[in-house]
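Colleague: here are the coordinates; sequence isn't available:
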């Protein structure tokens, strides 16, 4: 089954709800290795994104994701706005004006979003960043679709991979961002960006794809 713009919008709205519910937890994680503002920043950005979606319907999923991305870039401080904003912008560009994206189109868009995060943040595996949850999720979706699984099952596999990637950041030594300034003291703390990515993929898996 192909995805509709309404389902993609449901994904974004579910993500906003999860970010709001976990705002204090995300900020607590960030307090240990960052500026203690990740949760509040992402919540503000996603609420602004939802407000932008409420203002006018999007002509396509691509246009909707582009709107979300631009909103995050303009409203979220620190590295999170540019990184998550670029993720959504690249997804929007990948999907374009398509009114009926296929599961492969969805996976390709997620891969494009990951590419945007890499281009913007220069992150690599094991750097203790959002990449460590996002890359495994994208790989898991690709593998599931290659095995002829439906998109819904692929997103469930991606959710599990993102959660595992999130958990794997705890023992890592941070090599990027503000957390890297802490050196060895960054070890033992779960990365807030990777945690937010896990919420993003959870929201996708819970949507009606």
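Modeller: Received the coordinates, thanks. The model shown is predicted, which means the values in this text are computed figures rather than measured ones. Numbering: from 1, shown residues only.
Colleague: going forward, measure contacts between C-alpha atoms and count neighbours the same way
Modeller: Fine.
Colleague: residue furthest from the geometric center of this protein?
Modeller: The C-alpha centroid of the chain is most remote from residue 184, which lies 26.6 Å away (Cα atoms, centre = their mean).
Colleague: Included below, for side-by-side comparison, is a second structure:
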């Protein structure tokens, strides 16, 4: 999953930075690429770890390697997933916990044009409809696209106020790539 995510981020890092240039400081693609590259480089060291422990280590790596707000937010999401997966892997509960952690860390709410919009929508879909990886992919795309119509209330985009409407949130786009990669890998594991 992380190798697939890294590949999507790497392939689209210029797009992510260009999106960030419209509403922020233009380094989102570079930061995300650096963070997921570090995760992929560490993966061999985590062989034999439980899924929960691996998620925790991914979260810690993202916090330390991804600059800006995205590192702490994504890292918190992974660490909350990890904590919820210690006893049982339940994606609905895990994504709900991750979304709550992201909201708390970022002092954000759904509808404020952030990566939380994607994480929360995916979690809600899984809780309501069960785990369907095609649905996860579709919901993440829809949630990411909806950020274009929202006024940014957090991050540098918030400084633009109403002028942020019409721009995709870079964190939502990179979260979309994360869930696309997860869906592809997990669908392959289910086949």
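Modeller: That came in fine, so what should we check first? All of these numbers come straight from a predicted model, not from anything done at the bench.
Colleague: The residue farthest from the centre of the first structure pairs with which position in the second structure?
Modeller: Residue 184 of the first structure maps onto residue 162 in the second structure when the alignment is built from TM-score structural alignment.
Colleague: and if you look at residue 19 of the first structure?
Modeller: Per TM-score structural alignment, the equivalent position to residue 19 of the first structure in the second structure is residue 9.
Colleague: ditto for residue 119 of the first structure
Modeller: Match for residue 119 of the first structure (TM-score structural alignment): residue 104.
Colleague: related to what we said a few turns ago, got a list of what the nearest residue to the match of residue 184 of the first structure once chain neighbours are set aside touches?
Modeller: Using Cα to Cα, 6 or more residues apart in numbering and skipping residues adjacent in sequence, the residue nearest residue 162 of the second structure is residue 151, 5.7 Å away. Neighbouring residues of residue 151 of the second structure by Cα atoms under 8 Å, 6 or more residues apart in numbering: 112, 113, 158, 161, 162, 163, 164, 165.
Colleague: try it again with 7 Å
Modeller: 112, 113, 161, 162, 164, 165 (Cα atoms under 7 Å, 6 or more residues apart in numbering).
Colleague: ok, and the closest non-adjacent residue to residue 204 of the first structure?
Modeller: Counting by Cα to Cα, 6+ apart, the residue nearest residue 204 of the first structure is residue 11, at 5.1 Å.
Colleague: how many other residues sit next to the one you found?
Modeller: 22 (other Cα atoms under 10 Å).
Colleague: how far away is the aligned partner of residue 196 of the first structure in the second structure from residue 160 of the second structure?
Modeller: Mapped onto the second structure by TM-score structural alignment, residue 196 of the first structure lines up with residue 174. Taking Cα to Cα, to the nearest Å as the measure, residue 174 of the second structure falls 21 Å from residue 160 of the second structure.
Colleague: If you count surrounding residues, which of these two has more?
Modeller: Using other Cα under 10 Å, the more surrounded residue of residue 174 of the second structure and residue 160 is residue 174, with 25 against 16.
Colleague: tell me which element the more buried one falls in.
Modeller: According to DSSP states H and E, residue 174 of the second structure maps onto helix 170-190.
Colleague: Residue 57 of the first structure too?
Modeller: Counting by DSSP H and E, there is no helix or strand that carries residue 57 of the first structure.
Colleague: What distance do you get for it to residue 8 of the first structure?
Modeller: Taking Cα to Cα, one finds residue 57 of the first structure at 12 Å from residue 8 of the first structure.
Colleague: Please say which of these two ends up with more neighbours.
Modeller: In terms of neighbours (other Cα under 10 Å), residue 8 is the more surrounded of residue 57 of the first structure and residue 8; the figures are 21 against 13.
Colleague: My guess is residue 114 of the second structure contacts residue 168. True?
Modeller: No. At 9.2 Å, residue 114 of the second structure does not count as touching residue 168 under the criterion of Cα atoms under 7 Å.
Colleague: More neighbours: which of these two?
Modeller: Ranked by neighbour count (other Cα under 10 Å), residue 114 of the second structure and residue 168 place residue 114 first, with 31 against 24.
Colleague: which ones are touching the residue nearest to residue 86 of the second structure when sequence neighbours are not counted?
Modeller: Of all residues not flanking residue 86 of the second structure in the chain, residue 52 sits nearest, at 5.5 Å (Cα to Cα, 6+ apart). Residue 52 of the second structure makes contacts with 82, 83, 85, 86, as judged by Cα under 7 Å, 6+ apart.
Colleague: May I ask which helix or strand encompasses whichever residue in the first structure pairs up with residue 52 of the second structure?
Modeller: For residue 52 of the second structure, the aligned residue in the first structure is residue 62 (criterion: TM-score structural alignment). Following DSSP H and E, one finds residue 62 of the first structure within helix 61-75.
Colleague: so what's residue 30 of the first structure closest to, chain neighbours aside?
Modeller: Per Cα to Cα, 6+ apart, closest to residue 30 of the first structure is residue 36, 4.6 Å.
Colleague: Residue 37 is in contact with residue 66 of the second structure, correct?
Modeller: No. Checked against Cα under 7 Å, the pair residue 66 of the second structure and residue 37 is beyond contact range at 10.1 Å.
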